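Undergrad: got a sequence here, can you build the structure:
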Amino acid sequence: VNDRVPNGNGGWREEPSFIDLVIFGRRGENFAKYLGRGRSVLVEGKLRQSRWEDKETGKKRSKLEVIVDDWQFAGGREGGNQGGGQGGDQSFSQGGGGGQSSQQGGGQDYGQSAPSFPDRQDFGGQSSGGGAAAMDDVPF
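TA: Here you go, the predicted structure:
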């Protein structure tokens, strides 16, 4: 998750926010196997805030983490080495299923590939023709 902040010279710079992910079992093993630094992923899960007191300084600390239920790669990676994401019962990608998803193609730079979104029919409504035009009809 990145945030744009002023750089003091009249321009903007990207400032990353890092969020801890907690993944258990086989999903975690596959995530660690296929994920590399700078790789974009989509995750679905629950937010959990952990709080504790730092034993060295005595200050109260907290962090936000995501307990991952499902995940999928969001973009390409250099060299065209595309791995598959092991998820839960659903896949984020249109036409995916069985919790197994993969992307085709290669050589894209980080951040250039946009994730595909399911049609409205996947949410129990009627399809409006699909694709990006259907995003205008999403009720939220």
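
Undergrad: C-alpha from now on. contacts and neighbour counts both.
TA: Noted.

Undergrad: now do the same contact list for the closest residue to residue 20 other than its chain neighbours.
TA: Once flanking residues are discounted, residue 20 sits nearest to residue 65: 4.8 Å by C-alpha to C-alpha, 6 or more residues apart in numbering. Neighbour list for residue 65: 19, 20, 21, 22, 47, 48, 49, 50 [criterion: C-alpha atoms under 8 Å, 6 or more residues apart in numbering].

Undergrad: secondary structure element for residue 65?
TA: Using DSSP states H and E, residue 65 maps to strand 60-73.

Undergrad: another sequence for comparison is provided below:
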Amino acid sequence: MKKNTVSERFFSSVSRGLVIIPLLVISCTPDAVKKTAQKTEPLCWKDIRIGELPPVGAYDGIDSLVKKGHLCYERIEAGCEVNDSMAKLERAYEHSNTVYFNSLEKKLGKNWKQQFEGELHLLDSINWIRINREIDSLNR
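TA: Now for the predicted structure:
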């Protein structure tokens, strides 16, 4: 069996290193597909609720209007405890919502949010009338 000289062993290990190092560099850097996927994440209205309960029936009205308007809407119930991480999350969602709302202005018009809130108020009023009638019928 032929013994490798010191220089042959050196060049052999260097050539292996030249193959392995680029593989490590490539595998340790985020690829373009992942970067693009993060940038093109669909915009969505993130409605975070911290330390509050919504009015009775409010979610029904919101869900109905979201479905009617083909809006992307995600409700996040964060519970009653308000802490720094929740406040930070809320600020991040507010920024994301601003971007989404601006895109909706282009699609639905400048006053889409006022129309949404007006329709929600109407639905909420109708819901309260229904609730009051149910209460009245129970009291008879």
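
Undergrad: how close are the two chains, by TM-score?
TA: TM-score for the superposed chains, counting by TM-score structural alignment, normalised by the length of structure 1: 0.21, backed by 55 aligned residues with a C-alpha RMSD of 5.4 Å.

Undergrad: what's the burial count for residue 62 of structure 2?
TA: Neighbour count for residue 62 of structure 2, taken as other C-alpha atoms under 10 Å: 19.

Undergrad: show me what the helix or strand containing residue 102 of structure 2 is packed against.
TA: Here residue 102 of structure 2 sits within helix 84-108, counting by DSSP H and E. Packing contacts for helix 84-108 of structure 2, counted by 3 or more C-alpha pairs under 8 Å, 6 or more residues apart in numbering; DSSP states H and E, involve strand 45-49.

Undergrad: show me the contact partners of the very next helix or strand once past the strand it packs on.
TA: Counting by DSSP H and E, the next helix or strand C-terminal to strand 45-49 of structure 2 is helix 58-69. Outside helix 58-69 of structure 2, the residues within contact range by C-alpha under 8 Å, 6+ apart are 72, 73, 116, 119, 120, 123, 124.

Undergrad: would you mark the buried spots in the helix holding residue 102 of structure 2?
TA: Neighbour-count burial for helix 84-108 of structure 2, counted by 16 or more other C-alpha atoms under 10 Å, picks out 86, 90, 93, 94, 97, 100, 101, 104.

Undergrad: show me how far the next helix or strand after it is from its chain's centre.
TA: Per DSSP H and E, helix 84-108 of structure 2 leads on to helix 112-139 as the next helix or strand towards the C-terminus. Distance of helix 112-139 of structure 2 from the chain centroid (C-alpha atoms, centre = their mean, to the nearest Å) equals 29 Å.

Undergrad: quick check: angle from helix 112-139 of structure 2 to helix 58-69?
TA: With axes from the mean of the first three to the mean of the last three C-alpha atoms, to 10 degrees defining the directions, helix 112-139 of structure 2 sits at 140 degrees from helix 58-69.

Undergrad: what helices or strands is helix 112-139 of structure 2 leaning on?
TA: helix 58-69.

Undergrad: quick check, distance from the helix it packs on to the centre of its chain.
TA: 18 Å.

Undergrad: and it, what's buried?
TA: 58, 61, 62, 63, 65, 66.
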